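[1] This is a predicted model, with the sequence first.
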Amino acid sequence: MALKQQLTDDMKAAMKAGDKSRLGVIRLVNAAIKQKEVDERIVLDDAQVLAVLEKMLKQRRDSVSQFDAAGRRDLADIERAEMAVIESYLPAKLDEAAIRAAIDAAVAETGASGPADMGKLMGVLKPRLAGQADMGQVSALVKQTLGGG
């Protein structure tokens, strides 16, 4: 529950400091977390909160590319500011060497040997690397490792 508590504490601090933009983003994050908890009738742990944050980050990346394509720099800048706040709650990103090391460890653990084992391998890697790596990049590296790409 540490991440949810940190979000709550930061929301209170942003209120006291009068930081409206940061406060707005934290409220959006808390609303997304609460929505998922209500929809699924569960209490999210840190890994699930990270998944919510990753999803919100991906949505903003998509929005930035759309706004840039439409020439709406003002809206793209707002999305980038929101991305910076959301990213501050994510763990540090792993470099490619660390991701490859995690893939190698998972291959050794699962005995994956070919492209057919990709799902099994991703199932092991996703919880381990959540929030620390772009899963698209992980998927590409797994394909490369298993000889499927």
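    Done, it's in. What you are looking at is a predicted structure, and each value in this text was computed from that prediction instead of being measured.

[2] all contacts plus neighbour counts: C-alpha atoms, from now on.
    Fine.

[3] Please state the offset of stretch 11-22 from the chain centre?
    Here the centre of stretch 11-22 is set off from its chain's centre by 23 Å, with Cα atoms, centre = their mean, to the nearest Å.

[4] For it, give me every contacting residue.
    23, 26-27, 82, 85 (Cα atoms under 8 Å, 6 or more residues apart in numbering).

[5] ok, the residue nearest to the spatial centre of the chain - contacts?
    The centre of the chain sits closest to Glu54, judged by Cα atoms, centre = their mean, with a distance of 2.2 Å. Each residue near Glu54 by Cα under 8 Å, 6+ apart is listed here: Gly131.

[6] which is the next helix or strand following the biggest helix by length in the chain?
    Secondary structure assigned by DSSP state H gives helix 46-69 as the longest helix of the chain. Using DSSP states H and E, the helix or strand that follows helix 46-69 towards the C-terminus is helix 73-87.

[7] Pull out the buried positions in that following helix.
    For helix 73-87, burial by neighbour count (16 or more other Cα atoms under 10 Å) applies to 76, 79-80, 82-83, 85-87.

[8] Okay, one more to line up with it:
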Amino acid sequence: MSLAEKVSDDVKSALKSGDKKKLAIARFLSSELKNFLIKENLDRELSKISEDNFFKIVKTQVKQKKESLEYAEKAKDSNMIDTINYDLDYLNSFLPKMMSEDATKELISNYIKDHQFTSNDFGKIMGLLKKSHNNQIDLNLASSIIKKIFSE
């Protein structure tokens, strides 16, 4: 079962159990996935969504929810904060675990050593990281680590 199909199953199980919070976020994510299928002219089968595209869609939603959380915190709306945090937990449950900062630093150091990269190869390093560890590594963190390594 694909991750996209799991979202569809979550909608069904939330309907049966009466879990309104889970139903709301699962339906929302399901509609985003279906919008992607329409935009890409794919059949309306959730199984046609690749894992990379699924992660891209979920990451976009996480980013939007985090922005909404900032506004809710400024407005001190505790109900909205609780809802958004629940939504973030649900969305993050689909994303692979991100590498820790130490593991990221070690990986980058090994890449630099193994490929004998210099500070001029920043783009090559980032490209290699994105290609091999895209959904497991925070690319912003990786970028700052690379800059720090070459500034030393």
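    Good, I have the coordinates. Keep in mind the model is a prediction, meaning the values are calculated, not measured.

[9] TM-score for the pair, please.
    The TM-score (TM-score structural alignment, normalised by the length of the first structure) is 0.81; 147 aligned residues with a Cα RMSD of 2.4 Å.

[10] Now distance to Ala102 of the first structure too, for the contacts of stretch 11-22 of the first structure, in a markdown table please.
    Listed next are the contacts of stretch 11-22 of the first structure as a markdown table, based on distance: Cα to Cα, whole Å:
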| residue | distance to Ala102 of the first structure |
| --- | --- |
| Leu23 | 36 |
| Ile26 | 31 |
| Arg27 | 34 |
| Glu82 | 30 |
| Val85 | 28 |
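
[11] Asp104 of the first structure: which of these is nearest?
    Ranked by distance to Asp104 of the first structure (Cα to Cα), the contacts of stretch 11-22 of the first structure are led by Val85 at 32.6 Å.

[12] I'd guessed that closest one sits against Gly24; true?
    No - in this structure Val85 of the first structure lies outside contact range of Gly24 using Cα atoms under 8 Å: 10.1 Å.

[13] quick one on the thing from earlier: how about the residue nearest to the centre of the first structure, what's its partner in the second structure?
    The alignment partner of Glu54 of the first structure in the second structure, by TM-score structural alignment, is Lys59.

[14] From Gly18 of the second structure, how far out is its match?
    Noted for Lys59 of the second structure: a distance of 27 Å to Gly18 of the second structure, by Cα to Cα, to the nearest Å.

[15] try Met80 of the second structure
    Using Cα to Cα, Met80 of the second structure is found at 20 Å from Gly18 of the second structure.

[16] Can you show me the helices along the second structure?
    3-17, 20-39, 51-75, 78-92, 101-115, 122-133, 139-151.

[17] Now do the same contact list for the equivalent of Lys126 of the first structure over in the second structure.
    Counting by TM-score structural alignment, Lys126 of the first structure lines up with Lys130 in the second structure. By Cα under 8 Å, 6+ apart, the contact set of Lys130 of the second structure is Leu139.

[18] now the one 4 residues further on
    By Cα under 8 Å, 6+ apart, the contact list for Asn134 of the second structure is empty.

[19] Same check on the one 3 residues further on?
    When contacts are counted by Cα under 8 Å, 6+ apart, Ile137 of the second structure is found next to 98-99, 104, 129.

[20] out of those, which ones does the first structure keep as well?
    Shared contacts between this structure and the first structure among these (both residues aligned by TM-score structural alignment, their matches' Cα atoms under 8 Å) comprise 98-99, 104.

[21] Report the buried members of those.
    Thr104.

[22] Distance to Lys113 of the second structure added to the kept ones among the contacts of Ile137 of the second structure, as JSON lines?
    Formatted as JSON lines, these follow (distance: Cα to Cα, whole Å):
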{"residue": "Met98", "distance to Lys113 of the second structure": "23"}
{"residue": "Met99", "distance to Lys113 of the second structure": "20"}
{"residue": "Thr104", "distance to Lys113 of the second structure": "14"}
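
[23] Before I go, just wanted to say thanks for your time.
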